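K.L.:
Predicted model follows, preceded by the sequence.
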Amino acid sequence: IETWARDNLDVPVAFVTQPEMRGQTDAILRARDLVSGDALILFPDALFEADFSPLRHVEADVVMFTKHIDDPSALGVAVVENGRIVRLVEKPQEPVSNLAIIGIYYIRSMPDLYAAIEEQMRRRLSLKNEYFIADAIQLMIDGGATVIPMPVTEWEDCGNAQNLLATNRYLLQRHGSIGNECAGSVIVSPSFIADDAIIEHSVVGPFASIGAGVTIRDSLVRDSIIEEGAQITAAQLDWSIVGRRASIQGVAGRLNIGDDAVIDS
């Protein structure tokens, strides 16, 4: 990620390391010497479309981007009264709100958030020794801060394998097929095929993303993400995620395997 950002972004970039998994606000606090004034905080496990232009004129202390969803029980939700967020509830078991918190925050004064995080840590407001931003913002609300919701137009969660594959579908539906034609094989649109992927005597797609250096022979692959350098032979994969440099042979069904895994039936 660091290499990609430095090579592709035309803005100054800096990186801060979190040595231990101590949650969101521990990570944010480690950037306090780099980030002051106002800031936009975005969590990387989702895709979204949103209009940030209203932030130029916002007077609220915090803006939390949100989306109405049918079942927010696996997420945090915001309870809104008179246009202001008054309470944040993590993974509600009772239907207090269907306004999901999606991991995008505008903070007008980062020193105010840092102070709330320090108070959060003093009170040990954590879950399994991890500190979450919702607790820090709730402290700001309790202290009189104005926190408002702002909707996103699109949001796709990538937090688990099923959601990642659904997001893959979403992107391919929007952008269509990309990549080489793979003579001797059938590519079913929409799919993404890296230019240097080798696909022989196979059917790939729909909704397949095939990374650089992948080799697929005598196989059927659909609704799957095959990462760089993987090799697939005589397999039938559906709703699968195959990690970098993994080797699959003679398998039929769904897989979710990591880098360098080897499966041979």
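P.N.:
Now that the structure is in, tell me what you want to look at.

K.L.:
only C-alpha atoms for contact and neighbour calcs from this point on.
P.N.:
Will do.

K.L.:
any idea where the strands of the stretch 101-250 of the chain begin and end?
P.N.:
Assigned by DSSP state E, counting those that start in this stretch, the stretch 101-250 of the chain shows strands spanning 147-151, 154-157, 178-179, 186-187, 192-193, 198-200, 203-204, 208-210, 215-217, 220-226, 231-233, 236-242, 247-249.

K.L.:
Comparison target below:
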Amino acid sequence: MKALVLSGGAGTRLRPITHTSAKQLVPVANKPVLFYGLEAIAEAGITEVGVIVGDTAAEIREAIGDGSDFGIKVTYLQQDAPLGLAHAVLIARDFLGDDDFVMYLGDNFIVGGITDLVDSFRTDRPDAQILLTKVPNPTSFGVAELDTDGRVVALEEKPKEPKSDLALVGVYLFTPAVHEAVRSIEPSWRGELEITHAIQWLIDQDRDVRSTTISGYWKDTGNVTDMLEVNRLVLETVEPCREGSVDENTEVIGRVRIEKGAQVTRSRIVGPAIIGAGSVVSDAYIGPSTSVSEECRIVDSEIEYSIVLKGASITGVRRVEASLIGRAVEVTPAPRNPSVHRLVLGDHSKVQISS
């Protein structure tokens, strides 16, 4: 069995962060989201992994390498444009051959991994197996309709009037039967080859399509709100440690990880939280559910429920909450006189200002 991991995509909902970084490499608890998926695939006993890449191919390649750090062997497959999940299967045909495979969206996060699902699929070998979960906003997802026996009878991509609240999770399992399906469908109104259409084709051909509804935690980390929530969840499981230096005037409460080379002085840190390697925290408050990446500076400031990426600095800022701070960003107070806001913002930025 092989795996196909999708790591293309523009990440428009995470702009401006994704103008300069792949969305799959934005860190959760100081580890890229993509790495959690690769680890789950390796834990399921799958070693041959095809990684679909797009415009951020160089960055993805640098981060993953040959896959040996994860116990897998990686083959990179270039997708010249984001033309849909079924298109990714289409261009991966030679790599996949006649093997069964799991397709995993690289920006998805599933607690508990996929080992049980893969083992079940290997035993039963339906033509397709999909994961479903109940969501409050099904119009934003691919949605499945089940019959009274729980079998999949129809799928629809981002329906205006959804027939259920069961959304497709970004993990799919297929036999080689899916290759005929992706060749048989036409692009949707979005101009993409939809995997939901390919699975619907299998259903229409009376092929064996099964579903598993998961009750555990799943998130598509494609926006800041979900990214922060996943970060909070993962931090709850992080093992506390103090590999960096913490002076006697600092108070550390709860599950806190202070990594090698970090320096914390005259501060208060309330976990769960991580202070990355080589970072400096001084005269500051780091609140719960906060990840500070490596080589950051948090000085005379307060921050809580946030993610701070590599090399960022926050100095003299009274309070930062529910924020995603990009790499090498500088956050400082505005001059008090005159009382104005001075902003330098990238395209598609979102800013909230207290009046």
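P.N.:
Great, that's in hand. Everything numeric in this text was worked out from a predicted model, so none of it was measured.

K.L.:
Once they're superposed, tell me the TM-score.
P.N.:
Once superposed, the chains reach a TM-score of 0.87 (TM-score structural alignment, normalised by the length of structure 1), with 252 aligned residues with a C-alpha RMSD of 2.4 Å.

K.L.:
so can I have CSV of the strands of the stretch 101-250 of structure 1 showing mean neighbour count?
P.N.:
Formatted as CSV, those follow (neighbours: other C-alpha atoms under 10 Å):
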stretch, mean neighbour count
strand 147-151, 21
strand 154-157, 15
strand 178-179, 15
strand 186-187, 20
strand 192-193, 25
strand 198-200, 20
strand 203-204, 24
strand 208-210, 29
strand 215-217, 22
strand 220-226, 24
strand 231-233, 22
strand 236-242, 22
strand 247-249, 21
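
K.L.:
Make a markdown table out of the ones you listed and add distance to Pro12 of structure 1.
P.N.:
Listed next are the strands of the stretch 101-250 of structure 1 as a markdown table, based on distance: least, C-alpha to C-alpha, whole Å:
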| stretch | distance to Pro12 of structure 1 |
| --- | --- |
| strand 147-151 | 28 |
| strand 154-157 | 27 |
| strand 178-179 | 31 |
| strand 186-187 | 40 |
| strand 192-193 | 31 |
| strand 198-200 | 37 |
| strand 203-204 | 40 |
| strand 208-210 | 31 |
| strand 215-217 | 37 |
| strand 220-226 | 32 |
| strand 231-233 | 37 |
| strand 236-242 | 33 |
| strand 247-249 | 39 |
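
K.L.:
Of these, which is nearest Ser73 of structure 1?
P.N.:
Closest of the strands of the stretch 101-250 of structure 1 to Ser73 of structure 1 is strand 154-157, at 13.8 Å (criterion: C-alpha to C-alpha).

K.L.:
Provide the aligned range in structure 2 for that closest one.
P.N.:
Counting by TM-score structural alignment, strand 154-157 of structure 1 lines up with residues 217-220 of structure 2.

K.L.:
Could you list the residues in contact with the matching stretch?
P.N.:
Asp107, Asn108, Phe109, Ile110, Val111, Val169, Gly170, Asp226, Val230 (C-alpha atoms under 8 Å, 6 or more residues apart in numbering).

K.L.:
Report the contact partners of the residue mapped onto Ser247 of structure 1 from structure 2.
P.N.:
Correspondence of Ser247 of structure 1 to structure 2, assessed by TM-score structural alignment: Glu330. By C-alpha under 8 Å, 6+ apart, Glu330 of structure 2 lies in contact with Ala312, Ser313, Ile314, Thr315.

K.L.:
State the distance from Glu330 of structure 2 to Arg151 of structure 2.
P.N.:
Going from Glu330 of structure 2 to Arg151 of structure 2 by C-alpha to C-alpha, to the nearest Å gives 53 Å.

K.L.:
same thing with Glu48 of structure 2?
P.N.:
For Glu48 of structure 2 relative to Arg151 of structure 2 (C-alpha to C-alpha), the value is 31 Å.

K.L.:
Between these two, tell me which one has more neighbours.
P.N.:
Neighbours per residue (other C-alpha atoms under 10 Å) separate Glu48 of structure 2 from Arg151, with Glu48 holding more: 21 against 15.

K.L.:
Test my guess that the more buried one contacts Phe70.
P.N.:
No - between Glu48 of structure 2 and Phe70 there is no contact under C-alpha atoms under 8 Å: 11.3 Å.
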